[in-house]
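Participant: Based on what follows, work out the 3D shape:
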Amino acid sequence: MTAPLLVDVYAAAAATGIKPGALRVRLHRGTLTHHGYDRQGRTLIDLHELQPAALINAA
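Facilitator: The predicted structure is shown next:
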């Protein structure tokens, strides 16, 4: 398993095309893992966890 690639919600949205609000909903529902906060207080998400979901959403 690879090391997590932690990015904030907006970087994850830019990389996958999933809207930031949709990512926040998935965090709230527990379908996406919350990995803490960065120094600016932004929520961190593992980008590797989103890659399969981005492929499903694109289809």
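Participant: Please make it C-alpha for all contacts and neighbour counts, starting now.
Facilitator: Will do.
Participant: Can you tell me what sits against the helix ranked longest in the chain?
Facilitator: Using DSSP state H to define each element, the chain has its longest helix at helix 47-58. Helix 47-58 has contacts (C-alpha atoms under 8 Å, 6 or more residues apart in numbering) with 4-7, 12, 16-18, 32.
Participant: Turn these into JSON lines, including distance to Leu47, secondary structure and neighbour count.
Facilitator: Below are those laid out as JSON lines (distance: C-alpha to C-alpha, whole Å; DSSP: H, G, I helix; E, B strand; the rest coil; neighbours: other C-alpha atoms under 10 Å):
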{"residue": "Pro4", "distance to Leu47": "7", "secondary structure": "coil", "neighbour count": "12"}
{"residue": "Leu5", "distance to Leu47": "5", "secondary structure": "coil", "neighbour count": "11"}
{"residue": "Leu6", "distance to Leu47": "6", "secondary structure": "strand", "neighbour count": "20"}
{"residue": "Val7", "distance to Leu47": "7", "secondary structure": "strand", "neighbour count": "19"}
{"residue": "Ala12", "distance to Leu47": "6", "secondary structure": "helix", "neighbour count": "22"}
{"residue": "Thr16", "distance to Leu47": "9", "secondary structure": "helix", "neighbour count": "18"}
{"residue": "Gly17", "distance to Leu47": "12", "secondary structure": "coil", "neighbour count": "14"}
{"residue": "Ile18", "distance to Leu47": "12", "secondary structure": "coil", "neighbour count": "18"}
{"residue": "Leu32", "distance to Leu47": "10", "secondary structure": "coil", "neighbour count": "16"}
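Participant: this one as well, want them side by side:
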Amino acid sequence: MRAPVIVDTHAAHAATGTQPATVRKWIQRGHLIHYGYDRAGRALIDLHELEQRLAAQAA
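Facilitator: Below you'll find the model as predicted:
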């Protein structure tokens, strides 16, 4: 298991193309683990977990 790479929703968007609103909705629905907020108030998530979710949806 890889160590989590904690990023905000905008960095996740830059890395994967997933809209920040989509990431926030997945957090609300329990599809992604929420790791708190950054100083700007953006949700923090594990980039690897988001990539795994995207790969599972594509399969």
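Participant: TM-score for the pair, please.
Facilitator: Here the TM-score for the pair of chains, by TM-score structural alignment, normalised by the length of the first structure, is 0.80; 59 aligned residues with a C-alpha RMSD of 1.7 Å.
Participant: Nearest to Gln40 of the first structure, out of the contacts of helix 47-58 of the first structure: which one, please.
Facilitator: Gln40 of the first structure lies nearest to Val7 out of those, by C-alpha to C-alpha, at 12.2 Å.
Participant: In terms of helix, strand or coil, where does the most centrally placed residue in the first structure fall?
Facilitator: With distances taken as C-alpha atoms, centre = their mean, the residue of the first structure nearest its centroid is Ile45 (4.1 Å). Secondary structure assignment for Ile45 of the first structure (DSSP: H, G, I helix; E, B strand; the rest coil): strand.
Participant: Skip the chain neighbours and tell me the closest residue to His10 of the second structure.
Facilitator: In this structure, His10 of the second structure finds its nearest non-sequential neighbour in Pro20, 6.1 Å apart by C-alpha to C-alpha, 6 or more residues apart in numbering.
Participant: what about that neighbour, neighbour count?
Facilitator: Around Pro20 of the second structure there are 18 other residues, counting by other C-alpha atoms under 10 Å.
Participant: how about it, what does it touch?
Facilitator: The neighbourhood of Pro20 of the second structure, defined by C-alpha under 8 Å, 6+ apart, consists of 9-10, 12-13.
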